[in-house]
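**Q** For reference, the sequence and a predicted model appear below.
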Amino acid sequence: MNSQAPLGMEARIDAILVGAIDPHVHSGPSIAPRAVDHLELAQQVSAAGFAAVITKDHDYSGVMTAGLIARHHPDLPTRVYSGITLNNVVGGLNPYAVEHTAAMGGKVVFMPTLAAENHLRWEKQASWSHPASTQKMRAATPVPVLDSTGAVLDAAKEVLDIVAKNDMALASGHLHVTEAWKIFEEAQKRGVKRLIFTHPEEIVGASLNDVKGIAAMGAFVEHSLCMFLEGSKFKVAGPEEMRQHIAAAGVGQTILCSDLGQPGVFSPLEGFRRGVRMCLELGFSDAEVHDMVSTNTARAFGLEADVDRVKSGGV
């Protein structure tokens, strides 16, 4: 009998996900409906051997919840982290909010999403609105990052300085790609080392040339699996588009996230399983897919120790 028989697909996916990180997941509580909360998420992905998750809410920093989970559930192998998104509720480009998030262990600062000028333009043509904006709170108002001449605002520069000082990651959020270029260039001038280009496949107006160029400047390109998978209400692209995006950035600069947690669609963990399967069926090797769901993400957010801990069997 051949003791080295190839693993079946499900076993391969299981192995690839040991040490995985979901760096962009919409667990709750939130003002918008959520199908899973932060603790439930940690419990579910712990069973799969994930090293970490980074929760994202459009309206608040989840660092306090992350601290509570770490204190009261030290048995969970998956570490929960969070960050802050610079929308209206936190005061937009608010240095106090960013410093507070950094002091509480936040890993990432997202440029405006629902309040980005680009998002508000996109929202009108897409006939989409945030599920809470007309029910529970007023509609978003723009949070610009550039002035009328196209120069980076001083308030944005102050945020970038805090990101650099605390070695946090900077994510482009829902800025238009032309804005993301300028913010990333300014960020690098100010010492930011960790750059994340958020879902070029939707909202931000990016071309494959943009993906290639932004990756070449050292940014990681983050793809939302929910936008590629059959059965997802957020699907806007498919496997061939994923192949093209990965080719443009290179496997080494590509990271995958679920961008899930909403009701009416599969769970973040199931999104990862389906996304891994898609990449394997595209012909990427197990090692390459593991890089895109674990190794690269750990480099992007400084979570290498968490991956090492899980792979060594630690909690």
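**A** Done, it's in.

**Q** going forward, measure contacts and count neighbours with C-alpha atoms only.
**A** Fine.

**Q** For the closest residue to residue 26 other than its chain neighbours, give me its contacts.
**A** Take residue 26 and drop its neighbours on the chain: the residue closest to it by Cα to Cα, 6 or more residues apart in numbering is residue 261, 4.7 Å away. Contacts for residue 261 (Cα atoms under 8 Å, 6 or more residues apart in numbering) come out as 25-28, 34-36, 267-268.

**Q** same for the longest strand seen in the chain, what does it pack against?
**A** As assigned by DSSP state E, the longest strand anywhere in the chain is strand 79-85. With contacts taken as 3 or more Cα pairs under 8 Å, 6 or more residues apart in numbering; DSSP states H and E, strand 79-85 sits against helix 38-47, strand 52-55, helix 63-72, helix 95-103, strand 108-110.

**Q** one more structure, for comparison:
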Amino acid sequence: MEKNNDISRRDFLKGSAMFSGSLLLSGLFPAGASEVISKTAEMNDADDLLKGVCDIHLHAEPDSRARSVNEWQFSYDAQRSGYRSVMFKSNDFSCHDRAYLIRQGLSDMEVFGSICMNRVHGERVNAFAAEKAVATSGGLCRCIWMPTLDASYHYRCEGRKEQGIPVLDDAGRVLPEVIRVMEICADANIIFATGHCSPEESIVLTRKAQEVGVKRVVITHANSHFWTMTPDQIRLCIDLGAYIEYCYLPCLWGEGTKMAQYKRQSIEEFIAFVRISPERSFISTDLGQAVMPHPVEGMRDCIIKLLRSGIPQREIDLLIRKNPAFLIGLN
């Protein structure tokens, strides 16, 4: 296995360009992606763009949805590309236990997992599942997400009749089981993430998490779809101690892609979010969907766009290296 996987830097860049080219031909990359692909193939220092990257929100197989790559292969790809760490997210399954196994074969790669409080764990937020995730061998569960695809707010936005998993009671107070998960995150000093809760719910959760003593609160994809926050809401969450996640995925989906049901976010809009407070923000790809680019290619595209938009290198380092590394406990 070591011999088969031991590709050279040149081979990786060549493979990345070929892979990206196939994505373009199949319509997976949005318009204008050819410029990024040629950039990937031509730049002698392409790997330097990715050195030290920490992508802490991405999806891979095994999963209950189709993904573009499996966790082992992506971890290897990330390692060869110069990444420092990755953290996997599955909406239905824990992946911190698989991170433990991946590390046995990639001992010098920082691979972490997380767990989402979705229906697979019960009709309510399951604090027992969170407790056991944190206690799993290796201590590699570095984030507990509130409900995502099964969140009450997500269901309402999709017009579904069934009841999603709540985080607040009818009076707008944080539910006891959610507070217990906050306590678990505080004790383990790991991320408490707001998942697919509404912007208003996320503010309430952030305020309570601060009271409980959580040091690593993350507002999940604050620039994405119907979870998008206003700048004032973002600043309030930062004042309450949260870190803000901006996902690059919305800049890649939309018209002309296989995720055309979503409105694409312009680079200008994305950059406007990023500029609000780089000191308390980070960028993740949220990639891994079978019809989207490989997450490595997505991250490279994002970094190139940041540079071309005039974002200083110091702020880029905060957004894709230092802040996510802190959040998963590497610093």
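**A** Ah, there it is. Since the model is a prediction, treat every value here as computed from it, not as a measurement.

**Q** follow-up on the earlier one: so can I have CSV of the helices and strands packed on strand 79-85 of structure 1 showing mean neighbour count and distance to residue 278 of structure 1?
**A** Putting these into CSV (neighbours: other Cα atoms under 10 Å; distance: least, Cα to Cα, whole Å) gives the following:
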stretch, mean neighbour count, distance to residue 278 of structure 1
helix 38-47, 20, 19
strand 52-55, 26, 21
helix 63-72, 17, 31
helix 95-103, 18, 35
strand 108-110, 27, 27
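
**Q** Now render these as TSV, adding distance to residue 181 of structure 1.
**A** Listed next are those as TSV, based on distance: least, Cα to Cα, whole Å:
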stretch	distance to residue 181 of structure 1
helix 38-47	32
strand 52-55	24
helix 63-72	28
helix 95-103	21
strand 108-110	15
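
**Q** Among these, which comes closest to residue 79 of structure 1?
**A** strand 52-55 (4.5 Å; Cα to Cα).

**Q** okay, that closest one sits on what stretch of structure 2?
**A** Alignment of strand 52-55 of structure 1 against structure 2: residues 85-88, by TM-score structural alignment.

**Q** ok, the aligned partner of the residue nearest to residue 26 of structure 1 in structure 2 to residue 70 of structure 2 distance?
**A** Aligning on TM-score structural alignment places residue 261 of structure 1 opposite residue 288 in structure 2. In this view, residue 288 of structure 2 and residue 70 of structure 2 are 9 Å apart by Cα to Cα, to the nearest Å.

**Q** Common neighbours of the two, please.
**A** Shared contacts of residue 288 of structure 2 and residue 70, counting by Cα under 8 Å, 6+ apart, come down to residue 60.

**Q** ok but residue 24 of structure 1 is inside a helix, no?
**A** No. Residue 24 of structure 1: not assigned to a helix; according to DSSP: H, G, I helix; E, B strand; the rest coil it is strand.

**Q** If I follow the layout properly, it ends up in contact with residue 52?
**A** No. Look at residue 24 of structure 1 against residue 52 with Cα atoms under 8 Å: they stay out of range, at 10.8 Å.

**Q** Structure 2: matching residues for stretch 175-183 of structure 1?
**A** Using TM-score structural alignment, stretch 175-183 of structure 1 pairs with 197-205 in structure 2.

**Q** Tell me the buried residues in the matching stretch?
**A** 197-199, 201-205 (16 or more other Cα atoms under 10 Å).

**Q** roughly how far is stretch 223-233 of structure 2 from the heart of the chain?
**A** Its chain's C-alpha centre and that of stretch 223-233 of structure 2 lie 16 Å apart, by Cα atoms, centre = their mean, to the nearest Å.

**Q** quick one on the thing from earlier: what remains of the contacts of residue 261 of structure 1 once you look at structure 2?
**A** Using both residues aligned by TM-score structural alignment, their matches' Cα atoms under 8 Å, structure 2 keeps these contacts from the contacts of residue 261 of structure 1: 25-27, 34-36, 267-268.

**Q** all helices for the stretch 201-331 of structure 2, in order.
**A** 231-239, 267-274, 295-308, 313-317, 323-327 (DSSP state H, counting those that start in this stretch).

**Q** Tell me how many other residues crowd the closest residue to residue 76 of structure 2 other than its chain neighbours.
**A** With sequence-adjacent residues excluded and distances taken as Cα to Cα, 6+ apart, residue 76 of structure 2 is closest to residue 106, at 7.4 Å. Residue 106 of structure 2 has 15 neighbours, counted by other Cα atoms under 10 Å.

**Q** so residue 106 of structure 2 makes contact with residue 78?
**A** No. Using Cα under 8 Å, residue 106 of structure 2 is not in contact with residue 78, being 10.9 Å away.

**Q** Just to check, residue 246 of structure 2 is in contact with residue 222?
**A** Yes. Applying Cα under 8 Å, one finds residue 246 of structure 2 in contact with residue 222, separated by 5.8 Å.

**Q** what stretch of structure 1 does stretch 5-20 of structure 2 fall on?
**A** Stretch 5-20 of structure 2 covers no residues of structure 1 once aligned (TM-score structural alignment).

**Q** which residues are in contact with that stretch?
**A** 29, 37-38, 40-41, 46, 80-81, 293-294, 297.

**Q** If you count neighbours, what's buried in it?
**A** Buried residues in stretch 5-20 of structure 2 (16+ other Cα under 10 Å): 12-13, 16-17, 20.

**Q** Make JSON lines from these and add distance to residue 276 of structure 2 and secondary structure to it.
**A** Converted to JSON lines, these look like this (distance: Cα to Cα, whole Å; DSSP: H, G, I helix; E, B strand; the rest coil):
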{"residue": "12", "distance to residue 276 of structure 2": "35", "secondary structure": "helix"}
{"residue": "13", "distance to residue 276 of structure 2": "33", "secondary structure": "helix"}
{"residue": "16", "distance to residue 276 of structure 2": "32", "secondary structure": "helix"}
{"residue": "17", "distance to residue 276 of structure 2": "33", "secondary structure": "helix"}
{"residue": "20", "distance to residue 276 of structure 2": "31", "secondary structure": "helix"}
